[in-house]
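Enquirer: Coordinates for the following, if possible.
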Amino acid sequence: MSWLHVARAETPLILAFPHGGTDIPAQYLPAYRSRDRALFDTDWHIRRLYDGLAEATCVWTDVSRAVIDGNRDPSGASLYPGQATTGLCPTETFDGEPLYRDGEAPDVEARRDAYHAPYHAAIAQEIARLRARHDRVVVYDCHSIRSLVPRLFAGELPELNIGTNGGATCDAALSDAVMAACGDRSSVLDGRFRGGWTTRHYGRPETGVHAIQMETAMRAYLDESPLADGGFPLWDPARAEDLRTDLRRILAACLDFAKGQI
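Expert: The predicted structure follows:
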């Protein structure tokens, strides 16, 4: 599968990237109102942000979240009942703008089988491989989002948003260590983002698998000004390097926890 990638390491840390892809297969493109609009909610430059920060297994997809959202429940059940959100095959942007032309709709079952299932099979395989070697494994789900999305939440997001589904997906020692490693940056634990399907599905502390989601407000590493004109955010080297310093410390804390050192 040319769109699915696994880069293996032997440490007990897995980084997952479900939303960094920008590929929309040619057969799907005619149904969208705009390719640019379909890509608007991408986790821009997310793999570049984390590149080289820790020795970890990485799993990522090149396929856009507008095709399939790898961090949604495959049953279609909402992760945030009663709140605005997007689905397994999004039909609108975070702002509520329709993605598809009138009369067009995605074949959710086909896309789930073609993309969602293989992506998660790869993650599950890496968890099993590493769990056979280590007493603990940490699954760290990497995300970013615009700092302001009024339809989803009020006001500006903290820079670092950690999700553990109220502590259900990992030991408190891990979430405490991650929060401490955030340093002076604005951060919150289990605020609007409590962790998506990846975190909730794999996080089983009693089995030695601890999962945590990091949702980063894009202003922490990108220039968001092009968004006002419908463009895409731009890599900001200075901001990104500052954030990478903090993320390196956060991932080190994850590894220390996985190795039983905290």
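
Enquirer: going forward, measure contacts and count neighbours with C-alpha atoms only.
Expert: Noted.

Enquirer: Spell out for me which residue occupies the centre of this protein.
Expert: The chain has residue 143 as the residue nearest its centroid, 3.3 Å off, counting by CA atoms, centre = their mean.

Enquirer: Now for that residue: which residues touch it?
Expert: Going by CA atoms under 8 Å, 6 or more residues apart in numbering, residue 143 touches 17-19, 43, 46, 213-216.

Enquirer: if you set the cut-off to 7 Å instead, what comes out?
Expert: 17, 19, 43, 46, 214-216 (CA atoms under 7 Å, 6 or more residues apart in numbering).

Enquirer: can the residues you listed go into TSV with extra columns for neighbour count, secondary structure and distance to residue 206?
Expert: Listed next are the contacts of residue 143 as TSV, based on neighbours: other CA atoms under 10 Å; DSSP: H, G, I helix; E, B strand; the rest coil; distance: CA to CA, whole Å:
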residue	neighbour count	secondary structure	distance to residue 206
17	21	strand	24
19	26	coil	28
43	26	coil	31
46	20	helix	30
214	23	strand	21
215	23	strand	25
216	24	strand	28
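
Enquirer: Which one of the residues you listed is nearest to residue 256?
Expert: Looking at these and their distance to residue 256, the nearest is residue 214, at 17.3 Å (CA to CA).

Enquirer: surely that closest one meets residue 139?
Expert: No: in this structure residue 214 lies outside contact range of residue 139 using CA atoms under 7 Å: 10.7 Å.

Enquirer: if we can go back for a sec, just confirm the residue nearest to the centre of the chain is within a helix.
Expert: No: going by DSSP: H, G, I helix; E, B strand; the rest coil, the assignment for residue 143 is strand, not a helix.

Enquirer: so the residue of the chain most remote from its centre, which of the three states?
Expert: Distance from the C-alpha centroid of the chain peaks at residue 103, with 30.3 Å (CA atoms, centre = their mean). Assigned by three-state DSSP, the conformation of residue 103 is coil.

Enquirer: if I look at it, how far off is residue 33?
Expert: 11 Å (CA to CA, to the nearest Å).

Enquirer: which residues in the stretch 1-150 of the chain form helices?
Expert: With DSSP state H, counting those that start in this stretch as the criterion, the stretch 1-150 of the chain has helices at 35-38, 46-50, 108-111, 117-131.

Enquirer: Can you report how many residues neighbour the closest residue to residue 90 other than its chain neighbours?
Expert: Spatial nearest neighbour of residue 90, excluding adjacent residues (CA to CA, 6 or more residues apart in numbering): residue 66 at 5.7 Å. Residues near residue 66, counting by other CA atoms under 10 Å, number 28.

Enquirer: Now the second one, please; I'll put the structures next to each other:
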Amino acid sequence: MTSDFELFEVREPEAQSIPFVYNSPHSGRRYPVSFLEQSQLDGISIRRSEDHFVDELFSAAPRMGAPLLMAHFPRAYVDVNREPYELDPRMFSESLPSYANSQSPRVVGGLGTIPRIVAENMEIYGRRITLAEAMERIDRCYKPYHVCLRRLIARTHARFGFGVLIDCHSMPGNIRVAGSGVRPDFIVGDRYGTSASAELSHAALQFLEELGFNAVRNKPYAGGFITEHYGRPARGLHALQIEVNRSLYIDEASLQKRPDFDALAGSISIFMEQMAAFVEDYAGETALAAE
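Expert: Here you go, the predicted structure:
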């Protein structure tokens, strides 16, 4: 792949003053022309998998003293919140290598590392693509992105003795919690307690609820590959996935921002400040140790 745009970006604070790394892996909205030419979807449909403007909702991170990593390439092109080789054999003109994971639930659902569909179950491609193209996307986008994310987390952990990764996402407005019919405004995912301490998760839920939002934990989104892979509470590395309901801030048909977009971004900034203060108060204490 050749590209005329930066594939991803780190927005750094003047000096990192809090042990947080913010990550927006799915808000990329710069689509390579060659990819659009391959796709059978129109310009709006191809964007249905985006975490629309999530990078902007969490853009206060550098001002607060934390780096913000964000992809510019779109999730429909390559998804960095997957294992590196979750590949769907139905998509390719050649056989997959033996190390590919072709049986994961995400692959079966069409949402592997190289997605087959966008979120509303619409097929991206009208014909099979080459395996070489998939590998090129993984080599040029996926691998460097994770190298960058690992460095940010390692740097933070070395500087502060622990670190908190906030993986920032959005979800469709029609999402409901199974068995209750509740429509959450936010979902805090910690891989069912394995990627972050319970105290950190509970604090996030409490702060969001105090801001007037309906917040739930792990249902229906508990966190993806990034949360699972980087969250190591026993080593002082905590990872939370935050899902924001898109209907709060965009028109989901036109993908345009709603008038109250800035108000939501302001509330999220308050939430980020509260999380930073909470971690500062409890740094080094057993409250943030693995249970």
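
Enquirer: Superposed, what's their TM-score?
Expert: The TM-score (TM-score structural alignment, normalised by the length of structure 1) is 0.87; 254 aligned residues with a CA RMSD of 2.6 Å.

Enquirer: one step back: and of the helices of the stretch 1-150 of structure 1, who's closest to residue 183 of structure 1?
Expert: Nearest to residue 183 of structure 1 among the helices of the stretch 1-150 of structure 1 is helix 46-50 (17.7 Å), distances taken as CA to CA.

Enquirer: Show me which residues of that closest one are buried.
Expert: 46-47, 49-50 (16 or more other CA atoms under 10 Å).

Enquirer: For residue 184 of structure 1, see how far away residue 173 of structure 1 is.
Expert: Residue 173 of structure 1 is 19 Å from residue 184 of structure 1, by CA to CA.

Enquirer: more crowded one of those two?
Expert: Neighbours per residue (other CA under 10 Å) separate residue 173 of structure 1 from residue 184, with residue 173 holding more: 13 against 8.

Enquirer: Next, the equivalent of the more buried one over in structure 2: secondary structure please.
Expert: The alignment partner of residue 173 of structure 1 in structure 2, by TM-score structural alignment, is residue 199. Under three-state DSSP, residue 199 of structure 2 falls in the helix class.

Enquirer: The one 5 residues further on now?
Expert: Secondary structure for residue 204 of structure 2, judged by three-state DSSP, is helix.

Enquirer: Check the gap between it and residue 238 of structure 2 for me.
Expert: 13 Å.

Enquirer: Which of these two has more residues huddled nearby?
Expert: Between residue 204 of structure 2 and residue 238, counted using other CA under 10 Å, the more crowded position is residue 238 (28 against 23).

Enquirer: quick one: contacts for residue 28 of structure 2?
Expert: Per CA under 7 Å, 6+ apart, neighbours of residue 28 of structure 2: 50, 71-75.

Enquirer: After alignment, which residue of structure 1 pairs with it?
Expert: Match for residue 28 of structure 2 (TM-score structural alignment): residue 21.

Enquirer: Roughly how far does that match sit from residue 150 of structure 1?
Expert: Look at residue 21 of structure 1 and residue 150 of structure 1: by CA to CA, they are 24 Å apart.

Enquirer: got it, and residue 67 of structure 1?
Expert: Relative to residue 150 of structure 1, and taking CA to CA, residue 67 of structure 1 is found at 23 Å.

Enquirer: okay, those two: which has more neighbours?
Expert: residue 67 (27 against 11).

Enquirer: Excluding chain neighbours, give the residue nearest to the more buried one in space.
Expert: Per CA to CA, 6+ apart, closest to residue 67 of structure 1 is residue 89, 5.9 Å.

Enquirer: and the equivalent of that neighbour over in structure 2, what does it touch?
Expert: Under the alignment by TM-score structural alignment, residue 89 of structure 1 pairs with residue 114 in structure 2. Residues counted as contacts of residue 114 of structure 2 (CA under 7 Å, 6+ apart) are 77-79, 87, 134.

Enquirer: Export the residues you listed to TSV and append columns for distance to residue 184 of structure 2.
Expert: Output for those, formatted as TSV (distance: CA to CA, whole Å):
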residue	distance to residue 184 of structure 2
77	28
78	27
79	24
87	31
134	35
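
Enquirer: and residue 63 of structure 1, what is it in contact with?
Expert: 3, 21-24.

Enquirer: what secondary structure does residue 63 of structure 2 sit in?
Expert: The three-state assignment at residue 63 of structure 2 reads helix, by three-state DSSP.

Enquirer: Tell me if I'm right that it and residue 13 touch.
Expert: Yes: under the criterion of CA under 7 Å, residue 63 of structure 2 makes contact with residue 13 at 6.0 Å.

Enquirer: Against residue 43 of structure 1, how distant is residue 192 of structure 1?
Expert: Taking CA to CA, one finds residue 192 of structure 1 at 17 Å from residue 43 of structure 1.

Enquirer: Residue 37 of structure 1 now?
Expert: From residue 37 of structure 1 to residue 43 of structure 1 the distance is 14 Å (CA to CA).

Enquirer: do the same with residue 83 of structure 1
Expert: 21 Å.

Enquirer: just residue 179 of structure 1 next, same as before
Expert: For residue 179 of structure 1 relative to residue 43 of structure 1 (CA to CA), the value is 22 Å.

Enquirer: Please apply the same query to residue 117 of structure 1.
Expert: 20 Å.

Enquirer: Residue in structure 2 paired with residue 63 of structure 1?
Expert: By TM-score structural alignment, residue 63 of structure 1 lines up with residue 73 in structure 2.

Enquirer: how about the nearest residue to that match, chain neighbours excluded?
Expert: residue 28 (4.8 Å).

Enquirer: What about the closest residue to residue 118 of structure 2 other than its chain neighbours, how many residues nearby?
Expert: Excluding its sequence neighbours, the residue lying closest to residue 118 of structure 2 (CA to CA, 6+ apart) is residue 49, at 5.2 Å. As a burial measure, residue 49 of structure 2 scores 22 neighbours (other CA under 10 Å).

Enquirer: Surely residue 49 of structure 2 touches residue 122?
Expert: No: in terms of CA under 7 Å, residue 49 of structure 2 does not count as a neighbour of residue 122; the distance is 10.3 Å.
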